Structure formats: structure tokens, C-alpha cells
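Asker: A predicted structure for the sequence below; I have some questions about it.
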Amino acid sequence: MKNYRFKNLTALVCGGLFTLSVAGSAMAADTMDVNIEECVQMAMNNNRTIKQALADYDSAVWKRHEARRTSGPTLNWTSAARRVGGAAQNQADIRALYLNTVAVSMPIYTGGQLEGSIRAADLGLDASEIAIEATKQSVKAKTQAAYFNALNCRNLIKVSQDSVNTLQEHLKNVNAQYSVGTVAKTDVLASQVQLSNAQLGLVSAQNNYDVAIASLNNIIGNPVNTKLNLKDEMGYQTYDISLDDCVQYARENRPAILAADYSVKIAQEQVGIAGAGVKPKVQAEVSRTFTGKNPFGSDTNVNDFYFTQNSWYLGLGMNWNIFDNNVTQAKVNQSKAAVEKAKEAAAMARETGDLEVKTAYLNLTSAAKSIDTAKVAVDKAREDYKIAQVRYSAGVGTNLDVMDAEEKLTTAQSNYYNALYKYNSSKAELDRSMGIMVDLDVSKFKDTQK
């Protein structure tokens, strides 16, 4: 039953919460026609926050490479050139002495330090990959919210324009009645003021739309002055997944929770790495040394015996810091404290996830209820305005009744579009808070939660 619900959820996500509008007329050359999926894809390709996360992943790859290479052999060359004087010159009067040593060494046993570093680097790489997915989910939600905001602003422009058109027609009616003496001058003045206010509202709505488009361009990586023709219309589709299922899905798939679990594992590895400070270190080494009065060579002249050598060395070396005045123990205790901190952070990540999911879900359901109510209010407000107009034209209603009805109609229309916007943006936020996948299957990372 649980898998069926998640499949249903995936279908709902893929289906979207909006309907595509019929393609409009040809746009100017500097205008880009985009739908919401195209905007999300552009954000995935261009957003700088995602690029920073990718750079962090590359850094984690090389950090793991560093950890693994540390356990392998290293080649070292030591060279020195010296002048010799005094009694040590001997009969050969040697004044130049060269020393060259080539050594290959490899750690055999480090008390778990290298092994712990490799495991921590592997975990860090996985955590970095999860961080990329978390960033993409956040950018996707931010892009969707910006797109829906632009759609809402476009709808509110239409509401403001309709209000201006309606009041202009009403003003014509008032002027006609005033010219024949059936209404007072105050009706004309009041209607003119109402129209001016509506025109100011239209200017503000247009400005809000321009700002919304600029913000959307910034998120998807376009120049902020790019003109966008949004091909979608905000719609409404019932969300059938329960809150409990949403919370459970988030606990299993939310990247922030998975990343927090990895932080605990990494901190636990650091305890072992710190504890290796008081354990013996064993390494194998082979070296070849050339010493003489000629660079990279040996002189077999007996008189130069004390100044010419050609030797090699092969063996094992051990270093054991038996007592370090409890410095290592202090580091171990610090690492253990870091583990407890990571565990608390992981618990907080789960609690934060639960809260964000519930908040987005409640906002979603609240907006869904508001949509139906607001739609009914629009129909009633439109009918009320028509009645007020007829009554005013017949001389049995007042100008105030008409303007009040028109204002209520504008408010009802705005409330309806705002409810649609809240629903769609809340759905985008719910997807993010749940950890709905963008392009990373997080199932391979879930074993860290056990």
C-alpha cells in the first residue's frame, strides 16, 4: 500500500499543477517563450549555487583521492652539495662532497589512521553528492515559486486592467447622466477618483510583474532584462497524498536528513583517526645513497675512501608515541563531542523536516479550500456589480453602490488568483521539503540511517 501511494505521488508530481495555454502570437526577437519545465532546466544548467555545489563535489573527489594515495608508496630524493676543508681533506685534497639519497617508503600499519581517513573521505564524497541533490531541489522549488509569482502578477495585471476598463465605462455612463441632469457633480468626481486609483493600481501591478520577471531571469541564469513570455497558466489539481505519507517520505528521502546521517558517520571515523595518535606506526623503506666528490657517482680511489660511499638500505621502521601527555586523548574527547553534536544535528534535521513538510502541507490544504471559496465569491461579486450598474442606470441605485460593488469584484478576483498562487507555490515547497527527486536516486545512501 505504501509503495502504491508513493507511485501515486510521483505521478502527481510529474503531472504538474498547471495547464499549458495555447501558443500566443509571434513575439518580438528579444522575447523568450518558456514554460515552467524549461525554466527549471535552465536553472539546473545555469544557477551559480548549483555550480558551487558541483565544485564542492569535485573537491571531495580529490580529497578522497588524497586519502587513498596516502596509503601507497612514495618516492623521495634528497640531495646535497658541500665544500670540505680542514683536516678532513686527507691527502687527496678533496674540496667537494656530494650526497644523493633515493628512498621509497610505504606505510604498513598506522593504527587505523589511514583506513579511517579513507572511510571518512568516502563518506564525505557521498555527502557531497547528496548536497548537490539538495541544492538542485532547492533551486527547483525557488524557480517554480518565482515562475508562479510571475504568473500571479500577470493575472493581477489583468484584474487591474479589467478594473480600469470597467470604471472607464462607468464614468462614461455617469457623465452621460450628469449631462442630462439626472445625477450630481459629486458622482462624476467620485467616479474619476475611483478610476485614478484603479490606474495607479495597474501601474503598480505592471511594476510587480516586471520585478517578478527579473527575479525569475536571475534564478534561471538569464540577463535580468530578458523578456519572458510565460506559456503556462496556473491551475488547480487536487492533492490526494496524506500528511503522514508525506512526512514518512521525507524521513526516508529528504537530502538534509541523509546528509546529517553522513555527518554522524564522518564524525565517528574522526574518533578512530584521533585515537591512532598513541598507536605504533610501521613503514617499509628501501633507499640507495651515493656520496662522493662527483655528483651521482663514486670514486674508487683508495685515498678518497672516507669521502666516497655507495650504499643501500632495506628494512622496516617503527615509530611509537608511547606517552604524549594525554594530547591524543584530548583529541579523542573532542572527536567524541563532535559525534554527539552531529547526532543532535541529525535529530534536528528530522524535526525540521517534519515541521517544513507539515507547514507546506497545511498551507497547501488551506489554499485549496480558499480556491473554491474565492471562485464562488468572484461569481457573486460579478453578479452584484451587474445589479448595481442596472440599478444606477435606472435611477434607483447610487454611484457609491456601483463603486463599492466594483471594488469588491476586484478584491474577489485578486483573492482567487492569490489562492491559486499560494496553492501552487505551496506544492513546490512541499516537494522540496519532502525531498522529491530531481536527478539523484537517494536509495543507495539510505543505509547510513540504520
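Answerer: In hand now; what should we look at? Source: prediction; values computed, not measured.
Asker: going forward, measure contacts between C-alpha atoms and count neighbours the same way
Answerer: Noted.
Asker: what helix or strand is the residue most central in space within the chain on?
Answerer: The chain has residue 135 as the residue nearest its centroid, 2.1 Å off, counting by CA atoms, centre = their mean. If you go by DSSP states H and E, residue 135 is part of helix 113-179.
Asker: Which elements pack onto that helix?
Answerer: helix 36-46, helix 48-70, helix 185-220, strand 232-234, helix 255-275, helix 399-434 (3 or more CA pairs under 8 Å, 6 or more residues apart in numbering; DSSP states H and E).
Asker: Run the angle between the helix or strand where residue 348 lies and helix 255-275 for me.
Answerer: Using DSSP H and E, residue 348 maps to helix 327-393. With axes from the mean of the first three to the mean of the last three CA atoms, to 10 degrees defining the directions, helix 327-393 sits at 170 degrees from helix 255-275.
Asker: let's bring in a second one:
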Amino acid sequence: MKCLNFGIIAGLNAAIALQFGIYPVQAQSPPPVPSAPLPTLQPSVQPKTSVVEAPATPSAADLTPNPNRLQLPTETNQVEVQKTVAITLKQAIETAQRNSLTLQVAQAQLRRSQAALREAEAALYPTFSFQASLSRDLSASGDIAVQATERQTRQQITQGEAALRGLLASPSPTDPLSAFLQRNSLLQTQAQLAQGQASLDALKNYGTTSFNGSFLLEYALYTGGQRPALIQVFAEQVRQNQLEVERILEQLQLDITNAYYDVQSANEQVRIETAAVTEATRSLDNTEALSKNGLATRLDVLNTQVQLDNASQQLVVAQTQQQVSRRRLSRLLNSSATITVTAAEPVKLAEPWTLSLEESIVQALKKRVELQQQLAQRNISINQRKAAEAALRPLVGVFANYNVLALGNDAPGEAVSRGWGDGYSVGMRVQWKLYDGGAARARAAQETENIAIAETRFAETGQQIRLDVEQSYFNLQSNLKNVQTATASLNRAKEALRAARVRFGAGVGLQNDVLDAESRLTQAEGNLVQATLGYNRALAALKRAVSWVESSPNGQG
């Protein structure tokens, strides 16, 4: 019996040894807390449903998404998880910053607003344009006129021919004067017929070819303040989109950090539940051995078996939560569809926060981009109001136009219009909308209300930021106290289980005492993990609340 007791105690000490330091809590600046990782308990017995994974070191391809964003998987092997890779928190944040679709959308919106600003700034320069046309014209009405003239000419020719035949058929007069007049009429008729035939042959609908080119230079001298106001609107929009990228980066870091802590929590819960199964299995073996020697009852064996069944069920639940948390982290990282990401770092207490509550609040109010975004929105509304008011002011512009015309005509003759010509025009334009029914003033009134809305939201955002800082700060302090309490509780739970096993092995204790002690040990381990991760989460939230900048010289925002 003594050998059995010694084996139980030795196995217990080897299975549940944990080390956590206890540190005093300070209101302003907590002292550095050792970041020793929680040691992993290797279970001696696992349920048949558990899968032992060996996380691999990730390659660049594992953390790179499909470059074709429009391609969806169509085969099962394209979505089947083939490998589990372990990454650090730093690697997770860097991967998310590369792969985040939300961040990529914000960056695209920033580039779009920058292009819109360049478009607005183009109004500061004159516009220079060229316009040209080349045409070939053959008039349909001209063709109809030609046909009408042709019919008239043919009729005249026919009449002339009849007159000529009449002259030729008439007898020649004996009187010299009459003979002269007859011969003269004959010659005139023949000439008219020849001229009519020549006109008929030359009658045609001629086409016209023309080339017209013009250069136009325009510039707005005065826009009533509309042009600089619109440029400032787009400049503030660029600023707002830049702040949005910063906000998404900070929020992305917090989201990834929390998701990473979720994976750590799930991993630790699996470890704790696996250790509980191991201890419950060992207790069942010991109870059955004692029952065979008449030192334990059948009820003790059944209670121990129920304890093992409960621990096995909790392990299955923990393993499911582990899979879900890993997939959630993989989705946030937008990694390859065939890998699952897990945490490579063990749970450890993060660094202490060295700023007081008041200093943290002031730091947050100085640096939170949400406040600056409201100021940018206010500036946008101010300049949009200026642009609206400018609609009732005169617009003054100058212009210069140079025109070139080339004309070609198929008709013969020197008198036909053809050749090259050029000309120019310069001037000034003034446009003044004297009355628009009150539309401009109405638009200005809308922007005035938008200014008031932005100022109200600025004050509201400032109050919310202070609340976020206070909530995170109080959670940080309370979780640090919980870590100290949970560490002491874990040590007591280990000692209580050791004593319960010794008493039961010596026959002076009950098996229920051992089962209760095992349950309290499992709960104490879970409490310590949750308190540690609670502190880490509160610290991450506090960093987000004050726009923590990791690259700053003192390590804080």
C-alpha cells in the first residue's frame, strides 16, 4: 500500500507541476511580470476522438492567399485542411497587415481619393484642346437640281434640233438679204445646239472635301472661391482616408491579438482537459485496484468512472473550440485555404502598463485617429459650404481659339471656292447666376448642419474614448489581481489533491474527496489561464484605446 501511495503522489507531481509568480499590485505602475510560459502537460491517455497534431513551421506560401480574388474553390481538395502551422503573435499581425481584405479596400479608397484630389487640382491650370473634322459632301438636293437642269437642257436641245431641221428644209431665198438672214439663223441655231450639248455633257453634281481644325485655350480666372474650396474638400478626404487606414491597422492588430489569445486559450483548455482525463484515468485504475483488494467500494469505482466520462466530454468540447478558434484566426489572416493556423507561443503574462489612468486618457485623446477623422469631416463640410456659396458669385474666364479650314471642290473652273484659310478669336467670358431659387443657400445651410454634427460627434467620440481607456485600465488591474489569486489557488489545489490521494490510499479518506480535489485543480488551472489571458486582452484593448505605436522609442504610443 505504501508503494502504491508513493506512485500516485509521484505521478501527480510529474503531471500537474505548474509555476506562476505572485506579484503585488500597484495603482499606477505595476512592476515587470515574468513572462515564463505555461508548461504543457503531456497526457498519458487521450480519447479516441482526439487527433494529435504536430504544427509545422509556416512557409511563405502557407500565409499567402490566392492572388485571384474572383476564383472560388470547386474541388474538395482545394478546401481540405492539409497542414497545421504554428506562428507567433508578431507573425500573425504582420501576416494580417499583408493579407487583410478590409485593409486593402481602405488602401484602395485612399488611392482613389488621392486621384480625385489630383483631378481637382487640375482646375488650377488652363485647358488646351484640339478639334478637327474631315468631311466629303455630295449634296442630294444638288443631284436633284442637276437632274432638273438636265431635263430642261435636253428639252431646249430638242427644240433647237427641230428648228434646225425646219431651216434646212426651207427653200433657199433668191434675195441676197433673205439668203444672208437664213444662213445667219442657221448658224445661230447650230451654235445654240452645240452650246446646249456641251452644257449637257458638263452637267454633274460635284462633291466637296473639307478639313476643319481648331485649337482652344481656356482658363478660369476667378471662380468665386469655388475652386480652392473644392480642392481643400478633396485634400481633407485624402486625410480622412489616411486616418481610416491607420484606424483599420490599429483595429486589425487588436482583432488579431484577441483571435490569437482565443487560440491560446483553446490550446490551454485542451491541455487542461487532457490532464483531467489523465488524472481521472489514473484515479479509476487506482480505485479499481483498491476495489479488488477490498479497500474501495463499487460506488467508488462508479463515481470515478463518471468523473472520467465527464472529463472526456469536456475534452471533446475543448477540442472543438480549439478547431473553431484556429479556423477563425486563419480566416482573419486570409491565409492559404489548405492550412490551419495555431499559436506557436505559450500563454504568458504580457508586459506591465507603465502609465497612470490619467496619463492614459490624455494620451488617447491626443492620438486617437477617430477624433482626427471628425475634425477632417468638419473641415470637409466647411469647404463644401464655401463651394456652395460660390455658386452665387460671378465666374470669369478667358479663351483663345485658332481655326484652320481647307476646302476642296470637284467642280472645274477657277471661280469655284477652294483652298486653305485660317483665323482666330480671343476673348473673355463672364457668367453670373443672379438667381437660383435659393438652391445655393440651401446647400450652404446643409453644410452648416454637417459642421455641427461633426463637432457633436467629436465630443461624443472623446467621451467614448475616455470610457474605453477607463474600462480597459480597470480590467487590466483586476485581471492582474486575479492572476495572483489564481496562482495561489492553483498551488492550494495541487496540495489538496496530493493530500486527498494520500488519505484515500491510506484508507482514511473518501474517493469523493479525491474527485472533488481533481475537479478543483482543473478549475484552478483554467482560472489561471483565463486570468492571464484576461490581463493580456485588457492590455491589448488599452493599447488600442491609446493608439499604441509599437515602434516608438519608449515602446508605447
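Answerer: Nice, thanks for sending it over. As the structure is a prediction and not an experimental result, all values here were calculated from the model.
Asker: What lines up with the residue nearest to the centre of structure 1 in structure 2?
Answerer: With TM-score structural alignment defining the correspondence, residue 135 of structure 1 maps onto residue 248 in structure 2.
Asker: do you know how far that match is from residue 328 of structure 2?
Answerer: Remark: distance between residue 248 of structure 2 and residue 328 of structure 2 (CA to CA, to the nearest Å) = 18 Å.
Asker: Same check on residue 316 of structure 2?
Answerer: 18 Å.
Asker: so what's residue 78 of structure 1 closest to, chain neighbours aside?
Answerer: Spatially, and ignoring its direct neighbours in sequence, residue 78 of structure 1 is nearest to residue 101 (5.1 Å; CA to CA, 6 or more residues apart in numbering).
Asker: quick revisit: now the helix holding residue 348 of structure 1 on structure 2. Mean distance?
Answerer: With mean CA distance after the TM-score superposition for structure 1, helix 327-393 of structure 1 departs from structure 2 by a mean of 1.3 Å once superposed.
Asker: same check, this time on stretch 199-206 of structure 1
Answerer: Looks like 1.4 Å for stretch 199-206 of structure 1 (mean CA distance after the TM-score superposition for structure 1).
Asker: Would you mark the buried spots in that stretch?
Answerer: 199, 201, 202, 205, 206 (16 or more other CA atoms under 10 Å).
Asker: show me what contacts the second one?
Answerer: The contact partners of residue 201 of structure 1, taken as CA atoms under 8 Å, 6 or more residues apart in numbering, are residue 160.
Asker: Need the counterpart of it in structure 2.
Answerer: Checking with TM-score structural alignment, residue 201 of structure 1 has residue 314 as its match.
Asker: Can you classify the residue nearest to residue 78 of structure 1 by secondary structure?
Answerer: Following DSSP: H, G, I helix; E, B strand; the rest coil, residue 101 of structure 1 is assigned to strand.
Asker: That one contacts residue 75, doesn't it?
Answerer: No. Between residue 101 of structure 1 and residue 75 there is no contact under CA atoms under 8 Å: 10.6 Å.
Asker: related to what we said a few turns ago, and the gap between the match of residue 135 of structure 1 and residue 262 of structure 2?
Answerer: Distance from residue 248 of structure 2 to residue 262 of structure 2, by CA to CA: 20 Å.
Asker: Ok, residue 535 of structure 2 next?
Answerer: For residue 535 of structure 2, the distance to residue 262 of structure 2 - CA to CA - is 13 Å.
Asker: Can you name the residues that contact residue 346 of structure 2?
Answerer: 37, 38, 39, 264.
Asker: Save those residues as CSV, and put in neighbour count too.
Answerer: Formatted as CSV, the contacts of residue 346 of structure 2 follow (neighbours: other CA atoms under 10 Å):
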residue, neighbour count
37, 14
38, 18
39, 14
264, 24
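Asker: ok, then the element right after the helix or strand encompassing residue 12 of structure 2?
Answerer: If you go by DSSP H and E, residue 12 of structure 2 is part of helix 2-15. Next helix or strand after helix 2-15 of structure 2 toward the C-terminus (DSSP H and E): strand 83-87.
Asker: Please point out which parts of that following strand sit buried.
Answerer: Applying 16+ other CA under 10 Å to strand 83-87 of structure 2 flags 84, 85, 86, 87 as buried.
Asker: Then stretch 202-218 of structure 2?
Answerer: 204, 205, 208, 210, 212, 214, 216, 218.
Asker: Just the residues contacting it, thanks.
Answerer: Contacts for stretch 202-218 of structure 2 (CA under 8 Å, 6+ apart): 126-139, 142-143, 146, 150, 397-411.
Asker: which of those residues count as buried?
Answerer: 146, 150, 397, 398, 399, 401, 403, 405, 407, 408, 409, 411.
Asker: tell me which of the residues you listed is nearest to residue 290 of structure 2?
Answerer: Nearest to residue 290 of structure 2 among those, counting by CA to CA, is residue 397 at 105.3 Å.
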